[in-house]
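A.B. asks: pasting the sequence and the predicted coordinates here, then a few questions.
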Amino acid sequence: MPIESSEPNPLNSDRPSTIFQAVTVVGGGAWGSALAMTAHAAGRDTTLWVRETDAVAAIHRDRRNPFLPQHPLPDAIKATDDLAEALSGTQLVIVVVPSQFLRPMCRQIGAHLPPGVPIVVCSKGIENDTGALMTQVIEQELPGRPLAALSGPSFADEVAAGQPTAVTIASADLAGVTADSAPQTLAARVAITLATPSFRPYLSEDLVGVEVGGAVKNVLAIACGIAQGRGMGSNPRAALIARGLAEIKRLATALGGQRETVTGLAGIGDLTLTCSSEQSRNFSFGKALGEGRTAEELLSNRTSVVEGVVNARSVAALATRLGVDMPICQAIDRVLHGGLPIDDAIELLMVRPLRAESAALEKLIKLPHPSA
């Protein structure tokens, strides 16, 4: 059973929040390892499930995960490749697996996890075949499970190093809460469970907005990386970030999300980070594309997943199905999966019909570009 925290509750000092003392992180890549280190730093009993047996052996041998080797895992973090063992007795599960592997992972989790144990999804993406968000995938596979989503600007290396980081945790039960009931919502309980002096969660009720921001920003980061690889300066990147943010807003609102969320940590915060640094796998992948390497060559040499490659297709397909205008994401999809040359994609984006920037006017104004 969850235990009561003796620490003051910043949401409502009159009522303590119920923390989750036993936390299991499912997914032992760099981000999963960093989150396990965060849970441990917050004082939680932490288990890390790692799929790769050799990675578990390396952790047991020298306390270093090959996916985040620069930061040793504390001895108290238990690492295992046995999912039943990892989930035994846990009070909270944090899922950090590539988006397209989430559905089969849920089926495996469901075989071992008792009903009622909440799941926090940190996977960022939209499922290819269904167009489902990550929490929707979990709802379909594990119906009735309490769900939250965690997203925001957070490179694993910096989180593991204890650098100040702020993220968003969203759960639907925050909608319509009162000051008295807020501390017992899932987002609040997860925030209290993971908060440390260097890891600061903010709360949201907008699961859709948080998830759309996390999925689309990886596609836009490839676009920004391509611009960098082509030797372009700051102007193109700023334009891609600003107009990419407009695409995130359109898709989020079409799915029932809030425009306000897109201007927060899980939207522009994560977008700016991912589109501005080679620490981002998606940005560095795009940069290599812009320099002339092929997607096939780059993907064949990687051990980690480049989410933006997969999600370019799923985001573009979902936008088409919903009638949402997302020209940057659709151009990246055509470059990666349709054989469109990069220079042609850039030209097509620049000579599209001229539009208004504001949401109120963009559907009313469409002027032919004189260079088209």
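C.D. replies: That came through, no problem.
A.B. asks: all contacts plus neighbour counts: C-alpha atoms, from now on.
C.D. replies: OK.
A.B. asks: spatially central residue for the chain, please.
C.D. replies: In the chain, the centroid-proximal residue (CA atoms, centre = their mean) is residue 124; its distance is 3.5 Å.
A.B. asks: isn't it right up against residue 210?
C.D. replies: No. Assessed by CA atoms under 8 Å, residue 124 is found out of contact with residue 210, at 9.5 Å.
A.B. asks: common neighbours of these two, please.
C.D. replies: Common neighbours of residue 124 and residue 210, counting by CA atoms under 8 Å, 6 or more residues apart in numbering, are residue 151.
A.B. asks: quick revisit: list the contacts of the residue nearest to the centre of the chain.
C.D. replies: Counting by CA under 8 Å, 6+ apart, residue 124 has contacts 98, 99, 134, 151, 211, 214, 215, 307.
A.B. asks: tell me, how many residues neighbour the residue nearest to the first one when sequence neighbours are not counted?
C.D. replies: Spelled out, it's residue 98. Setting aside the residues directly before and after it, residue 98 is nearest to residue 123 in space (CA to CA, 6 or more residues apart in numbering), at 5.9 Å. Using other CA atoms under 10 Å, residue 123 has 28 neighbouring residues.
A.B. asks: one more to weigh against that first structure:
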Amino acid sequence: MSIAVAGAGAFGTALAVALARAGREVTLWARDAAAVEAMQAERTAPRLAGVTLPEGIRPTGDADALAQAQSVLLAVPAQATRGFLQQNRARLAGKALVACAKGIELASLTGQTALIAEEMPDAVPALLTGPSFAADIARGLPTALTLACREAEIGQALQHALSTPELRLYTTTDCTGAELGGALKNVIAIACGACLGAGYGRSAHAALMTRGFAEITRLASALGARPETLAGLSGFGDLVLTCSSEQSRNMAMGLALGRGEDWDPAITVEGAATAGAAVRLAERLGLELPVSTVVARMVAREMTAPEALRALLDRPLKEE
């Protein structure tokens, strides 16, 4: 199966490196012409310091190259996926399109696989998600991810095409659970970062992770996700990693909010937009998401971290 990666950010480049290191030929498309030139001439990755691009990677700025691949990994931000598909509809028609972003589109409250199905009805939507940092994948460290695809046979074909000796993929047909677990854990990671940034300690951090997982399960289950998916790599596993390391942009943003520091708006943080989307979905379904609600308000600068904690602690007592 011929493979292309659309998006040469840290994660897209890391996937290309892992696949090429395992002997695959990979086309790596980047929008930035200067980045493409650097990758071609120097075989370095602008977004991954110290990583050399294997010979199997063909960097390009020509989007027509995507048309030559059987499957395309969409390593573009979640809020940019629809626009990218619309701009490249003819090039991507009929392919397996594997979303790698973890987020809900704010404008439509749509997950990535549903968005692909809407924009590209003749393509096969899939999703690659789970606990992973780009630097770990690029260095060849052992990583396990979830490959979600409603068409089981195509999912298995993608599983074999994208797995490497160090990158182990598990399949599921539960796209809803996989994409919501991956998207919503980013929101909880912002809360956990704010908790630690404000100095509230590890006990509060553990409580936020646990109650946050309850929110993820509540919302995702209401939208049709399977509980076992949320308890797996794409749900609980990704939550643990993202809420525990400053390598996560979501966690890092939360730490900045907790400390009262500014955050560079040019840095993409998927959980910032997803928090607002999650709250709107919950309102539509008549659900309560208290952690996600305070995160949405912190991101909008309507509430400080101390005010958010007070709002959570002042909620009426209840059974777990």
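C.D. replies: That came through fine. A quick note: this is a predicted structure, and the numbers were derived from the prediction, not measured.
A.B. asks: once they're superposed, tell me the TM-score.
C.D. replies: Remark: TM-score between the superposed chains equals 0.97 [TM-score structural alignment, normalised by the length of the second structure]; 320 aligned residues with a CA RMSD of 1.3 Å.
A.B. asks: ok so, going back, which position in the second structure pairs with the residue nearest to residue 98 of the first structure?
C.D. replies: Alignment note (TM-score structural alignment): residue 123 of the first structure maps to residue 101 of the second structure.
A.B. asks: just the helices in the stretch 201-320 of the second structure please.
C.D. replies: 201-222, 227-230, 238-242, 249-259, 270-285, 290-299, 305-313 (DSSP state H, counting those that start in this stretch).
A.B. asks: which other helices and strands contact the third one?
C.D. replies: Right, helix 238-242 of the second structure. Judged by 3 or more CA pairs under 8 Å, 6 or more residues apart in numbering; DSSP states H and E, helix 238-242 of the second structure is in contact with helix 175-197, helix 201-222.
A.B. asks: over to the last one?
C.D. replies: Other helices and strands packing on helix 305-313 of the second structure, by 3+ CA pairs under 8 Å, 6+ apart, are helix 175-197, helix 249-259, helix 290-299.
A.B. asks: what residues does that helix touch?
C.D. replies: So helix 305-313 of the second structure is contacted by 194, 195, 198, 257, 258, 290, 291, 294, 295, 298 (CA under 8 Å, 6+ apart).
A.B. asks: what's it aligned against in the first structure?
C.D. replies: Under the criterion TM-score structural alignment, helix 305-313 of the second structure matches residues 342-350.
A.B. asks: how far apart are that stretch and its match in the second structure?
C.D. replies: In the superposition with the second structure, the average deviation recorded for stretch 342-350 of the first structure is 0.9 Å (mean CA distance after the TM-score superposition for the first structure).
A.B. asks: now do the buried residues in that stretch.
C.D. replies: Of all the residues in stretch 342-350 of the first structure, those buried under the rule 16 or more other CA atoms under 10 Å are 342, 345, 346.
A.B. asks: re earlier: for residue 58 of the second structure, which of the helices and strands packed on helix 238-242 of the second structure is the nearest?
C.D. replies: helix 175-197 (28.9 Å; CA to CA).
A.B. asks: give the contact list for the counterpart of residue 220 of the second structure in the first structure.
C.D. replies: In the first structure, residue 220 of the second structure lines up with residue 252, judged by TM-score structural alignment. Listed by CA under 8 Å, 6+ apart, the contact set of residue 252 of the first structure reads 208, 209, 212, 213, 258, 259.
A.B. asks: how many residues are close by the third one?
C.D. replies: In terms of burial, residue 212 of the first structure registers 28 neighbours under the definition other CA under 10 Å.
A.B. asks: map it onto the second structure.
C.D. replies: Using TM-score structural alignment, residue 212 of the first structure sits opposite residue 180 in the second structure.
A.B. asks: list the contacts of that match.
C.D. replies: Residue 180 of the second structure touches 102, 103, 104, 111, 216, 220, 235, counting by CA under 8 Å, 6+ apart.
A.B. asks: if I look at it, how far off is residue 234 of the second structure?
C.D. replies: 8 Å (CA to CA, to the nearest Å).
A.B. asks: between these two, which contacts overlap?
C.D. replies: Joint contacts of residue 180 of the second structure and residue 234 (CA under 8 Å, 6+ apart) do not exist.
A.B. asks: follow-up on the earlier one: most neighbours among the contacts of residue 252 of the first structure, which one?
C.D. replies: residue 213 (31 neighbours).
A.B. asks: these two touch, right, it and residue 264?
C.D. replies: No. Counting by CA under 8 Å, residue 213 of the first structure does not reach residue 264; the two are 9.6 Å apart.
A.B. asks: residue 36 of the second structure -> the first structure?
C.D. replies: Match for residue 36 of the second structure (TM-score structural alignment): residue 56.
A.B. asks: its match contacts residue 78, correct?
C.D. replies: No. Applying CA under 8 Å as the test, residue 56 of the first structure and residue 78 come out as separate, 9.7 Å apart.
A.B. asks: compare the two and say which is more crowded by neighbours.
C.D. replies: residue 56 (22 against 18).
A.B. asks: trace residue 46 of the second structure over to the first structure, please.
C.D. replies: That one, residue 46 of the second structure, aligns with residue 66 by TM-score structural alignment.
A.B. asks: residues near residue 142 of the second structure, how many?
C.D. replies: With other CA under 10 Å as criterion, residue 142 of the second structure counts 13.
A.B. asks: leaving out the residues flanking it, which one is nearest to it?
C.D. replies: residue 166 (4.7 Å).
A.B. asks: what is the neighbour count of the counterpart of the one you found in the first structure?
C.D. replies: Using TM-score structural alignment, the equivalent of residue 166 of the second structure in the first structure is residue 198. The local packing of residue 198 of the first structure (other CA under 10 Å) involves 16 other residues.
A.B. asks: wait, residue 198 of the first structure touches residue 165, no?
C.D. replies: Yes. Counting by CA under 8 Å, residue 198 of the first structure touches residue 165, with 6.1 Å between them.
A.B. asks: many thanks, I have nothing further to ask.
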